[in-house]
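S.K.: What follows is a predicted structure for the sequence shown.
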Amino acid sequence: MNLIDLIDYLGTFAFAISGIRLSAAKRFDWFGAYIVGLVTAIGGGTTRDVLLGVSPFWMHQPSYLIVTGIALVVVILFSKHLVKLENPFFIFDTIGLGLFVVVGIERTLDAHFPFWVAIVMGMITGSIGSVIRDMLINETPLIFRKDIYALACVAGGVVFMICSYLGVPSGMTQLFSALSVIAIRLLAVKFHIGVPVLKDTFDEER
């Protein structure tokens, strides 16, 4: 297993945990929670692979379904401990976001697409799973709120590109990119930084 595969599995686990925890808050049953966790974990990567014209990654091996199952077991067995963490959904969602941006960029570059496409695919890999998750649980997707979410993915992609052009070793580039996404998301929430809301001036004029 190479580094990018390890990052992919860690991201899958983190995103699956976030989806399953949110399902628990909505009082889904075990199977429903598993489905939401799985969709959260593979939704972005599946969208990326379809756009890149390749078979979705999870169809080549069952490990991603197994990792999601492990995440479900962890939530079931250690739910009381997870609840004690400060906002566990946010923590795991943010970690998964940073890791998946790196995976999306690497997979796109491996397919010989230019860097600007890789940055877009990094954003898609990181954020689309959460969009599908939120739709399934009847919530407004985070990407459409004023939270810094997709923009953090883009920033991580830019950091990846800069490090690559500067000749930074691959492992360090991946680390810096993931950490930048996580740091931007954490700082944005801590200091209440968000994207301005688009106001409906039509209603005001009426």
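M.R.: On my side now, so go ahead. What you see is a predicted model, and the numbers here were worked out from it, not measured in a lab.
S.K.: only C-alpha atoms for contact and neighbour calcs from this point on.
M.R.: Fine.
S.K.: First-to-last residue distance for stretch 22-36?
M.R.: Between the opening and closing residues of stretch 22-36 there is a gap of 9 Å (CA to CA, to the nearest Å).
S.K.: which outside residues touch the host helix or strand of residue 175?
M.R.: Secondary structure from DSSP states H and E places residue 175 in helix 170-190. Applying CA atoms under 8 Å, 6 or more residues apart in numbering, the set of residues contacting helix 170-190 from outside is 3, 94-95, 97-99, 101-102, 147-149, 152-153, 155-157, 159-160, 163-164, 193-194.
S.K.: Now with 7 Å, please.
M.R.: If you take CA atoms under 7 Å, 6 or more residues apart in numbering as the criterion, helix 170-190 is touched by 94-95, 98-99, 101-102, 148-149, 152-153, 155-157, 159-160, 163-164, 194.
S.K.: Check it against this one:
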Amino acid sequence: MTFPFDIALVWLDLVGVFFFAVSGSLLAARKQFDIVGSLLLASLVSLGGGVIRDIILGATPPAAFSNPAYLVPPLLATFLVYFLFSSVERFTSLLVLFDAGGLALFCITGTLKALSFGVNPVAAVLLGVTTAVGGGLLRDITANEVPQLFNSRDLYAVPAFSGAALTTVLWVTGAFNAVTACVVAALVFAFRVVAWRRSWHIPLAVNGWHRAGVDSGESRGRD
């Protein structure tokens, strides 16, 4: 890996950490956690996926523990939500938007780091997805929420798979650069948000099963 690539990867990672951290703090606020609980949930969602990725790659200690810069976004997100949440709490889609931003960036950075470590393309895609959805899974379980990853009425992992696969193809073909990275991130973000807004979903685990309330015509409200 070249030095400029390392720097770009860290900055993309940090932006993704901030987006996910805000989503964690917003959920903590809506659950009426105290500020310490907000910080812990923000840290868990924003750093959890990267820690899992680094441990699998053998990049120890994980970046979240070896680089103090990774501790700044959760702190910043916690205090921003603490001071601003009262004025934005009516926007129920805000958490999803920040979560989608983190998902879009982490599926790229997770895949890139795996590829830079010499992992084969298929495994790199899987690690990219793990990085993207791992933190959100930990956040939802900790906050006693149904994990978005297992929500049959929504798409969460599929946008991450798409972004990781596109990143891998661009890397292998030599077409990956700052412009294409932005395009991939924008596509994943838009895919995730539109899927959420329109309640897109994929078939259930067993053919013939139906989603209660969705296939019968009941629609979920979106703010």
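M.R.: Received it, and whenever you're ready, just let me know what you need. Worth saying up front: this structure is predicted, and the values here are computed from it rather than measured.
S.K.: one step back: please pick the buried ones from the contacts of helix 170-190 of the first structure.
M.R.: With burial judged by 16 or more other CA atoms under 10 Å, the buried subset of the contacts of helix 170-190 of the first structure is 94-95, 98-99, 101-102, 148-149, 152-153, 155-157, 159-160, 163.
S.K.: With respect to residue 202 of the first structure, which of these is nearest?
M.R.: residue 148 (26.2 Å; CA to CA).
S.K.: In strands, which of the buried ones among the contacts of helix 170-190 of the first structure appear?
M.R.: Using DSSP state E, no member of these sits in strands.
S.K.: Neighbours of the counterpart of residue 76 of the first structure in the second structure, how many?
M.R.: With TM-score structural alignment as the criterion, the equivalent of residue 76 of the first structure in the second structure is residue 82. Other residues near residue 82 of the second structure number 16, with proximity taken as other CA atoms under 10 Å.
S.K.: average distance between the helix or strand that contains residue 82 of the second structure and the first structure?
M.R.: Here residue 82 of the second structure, judged by DSSP H and E, is contained in helix 72-88. When the first structure is superposed, helix 72-88 of the second structure averages 1.4 Å from its matched positions, counting by mean CA distance after the TM-score superposition for the first structure.
S.K.: Just the buried residues of that helix, please?
M.R.: So, applying 16+ other CA under 10 Å, buried residues of helix 72-88 of the second structure: 73-79, 81-82, 85.
S.K.: tell me which of those residues is nearest to residue 175 of the second structure?
M.R.: Taking CA to CA as the measure, residue 73 is the one of the buried residues of helix 72-88 of the second structure closest to residue 175 of the second structure, at 30.3 Å.
S.K.: Double-check the closest one against residue 17; I have them as touching.
M.R.: Yes - taking CA atoms under 7 Å as the definition, residue 73 of the second structure is a contact partner of residue 17 at 6.3 Å.
S.K.: what's the counterpart of residue 17 of the second structure in the first structure?
M.R.: Aligned counterpart of residue 17 of the second structure in the first structure: residue 12 (TM-score structural alignment).
S.K.: Measure how buried the closest residue to its match other than its chain neighbours is and give me the count.
M.R.: Sequence neighbours aside, residue 41 is the residue nearest to residue 12 of the first structure in space, at 4.9 Å (criterion: CA to CA, 6 or more residues apart in numbering). Other residues within reach of residue 41 of the first structure, judged by other CA under 10 Å, total 34.
S.K.: tell me which element residue 41 of the first structure falls in.
M.R.: Once you assign secondary structure using DSSP H and E, residue 41 of the first structure falls within helix 30-52.
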